[in-house]
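Student: model this:
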Amino acid sequence: MSESMEKKLAAAMAELTAVQDAVARAEDELGQSSATARSRDRAVEVTVGPQGELTGLKFPDNRHQSMTGPQLAASILEAVQEGRSEMARKVMDVFEPLTRTAGQGTGIRGIDIDWNRAFGSALEDSYGAGRRSSARLHDEIHED
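Tutor: From the prediction side, this is the model:
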């Protein structure tokens, strides 16, 4: 193997190690993350973990006591969707630097992440689609 090839290989290996270290740091950071969100009517507050799982549910000021079952359900779903969307944005922000093209001549590229596959419906709210259907359901319940 030529000396220039060895240098390229060493540079690529160093870059790969750096990317692996950055991914491990990002995973550690996100492992301790959560997102808290409230429904628009302020009746429900949720906390969502790093994988979009519901880790907390509160009913501030007991506003839920005057709500019908469908109204409360809509508020819970809305708050959970908002929390999942916020957590998805946090994950994307943490991993974004790793998705950029990397390498100076080594040919190693940034990590290619399919955010839609990773977050599904949680990501829709970031772009408004999920919010529109959630808001529509909430409005329909209020009309009843």
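
Student: CA only for contacts and neighbour counts going forward, please
Tutor: Fine.

Student: Tell me how many other residues crowd Thr17.
Tutor: 12 (other Cα atoms under 10 Å).

Student: Tell me the helices and strands packed up against the helix or strand hosting it.
Tutor: According to DSSP states H and E, Thr17 maps onto helix 3-31. Here helix 3-31 touches helix 69-99, going by 3 or more Cα pairs under 8 Å, 6 or more residues apart in numbering; DSSP states H and E.

Student: one step back: pull out the buried positions in the helix holding Thr17.
Tutor: Within helix 3-31, the residues that qualify as buried are Ala11, Ala12, Glu15, Leu16, Val19, Ala22, Val23, Ala26, Glu27, Leu30, counting by 16 or more other Cα atoms under 10 Å.

Student: One more, please, to line up against the first structure:
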Amino acid sequence: MTELETVQAAVARAETELRRASVTVRSRDRAVEVTVGHQGELAALRFLDGRYRTMAAGELAASVLEAAERARMRMSRRVMETFEPFTRPSAAVPELTGVDIDWAEVFGPAVLEDRQVPPDHSTRNRLHDEINEDTEDEDRHV
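Tutor: The predicted model follows:
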């Protein structure tokens, strides 16, 4: 029973952490920056350096969609990583076999493809200066 209560408390902590989570991604062309919340919802959209003024509507739309999709994918993978320990069987209590989650059903099959995600550039408890924030593939997780 103690093991079950420990797992339940850990799941509650993970859920609380994820409710406050967000991911910010810049488009590959560096024209837009998109932030998504814990459910993949669009939380913020910024047009960077006035580049949008010289872009065709289709180009700008493609930049927004590309950044939003990458941000949603990173958030999905973050959720998967957070809950992965709960999918494993308990070493202490064999009856607790772990939760079987079909991630492809939850997030779509693309979430299982190309799981090579750049390292987490967490902004939590870290100061960034302009140079650090301006790196090529700077994506932020909160």
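
Student: Tell me what angle the helix holding Thr17 of structure 1 forms with helix 69-99.
Tutor: Orientation check (axes from the mean of the first three to the mean of the last three Cα atoms, to 10 degrees): helix 3-31 of structure 1 against helix 69-99 gives 160 degrees.

Student: residues in structure 2 aligned with the helix or strand following helix 3-31 of structure 1?
Tutor: Next helix or strand after helix 3-31 of structure 1 toward the C-terminus (DSSP H and E): strand 35-38. Under TM-score structural alignment, strand 35-38 of structure 1 corresponds to residues 23-26 of structure 2.

Student: if we can go back for a sec, which members of the buried residues of helix 3-31 of structure 1 are the farthest-apart pair?
Tutor: Ala11 and Leu30 (28.5 Å; Cα to Cα).

Student: With adjacent residues omitted, what lies nearest to Thr36 of structure 1?
Tutor: Thr47 (4.3 Å; Cα to Cα, 6 or more residues apart in numbering).

Student: quick one: contacts for that neighbour?
Tutor: By Cα atoms under 8 Å, 6 or more residues apart in numbering, the contact list for Thr47 of structure 1 reads Ser34, Ala35, Thr36, Ala37, Leu54, Thr55, Gly56, Leu57, Val80, Gly83.

Student: Just tell me what it corresponds to in structure 2.
Tutor: Per TM-score structural alignment, Thr47 of structure 1 is aligned with Thr35.

Student: Would you mind giving the orientation angle of the host helix or strand of its match with respect to helix 57-83?
Tutor: Using DSSP H and E, Thr35 of structure 2 falls within strand 32-37. Here strand 32-37 of structure 2 points in a direction 30 degrees away from that of helix 57-83 (the same axes, to 10 degrees).
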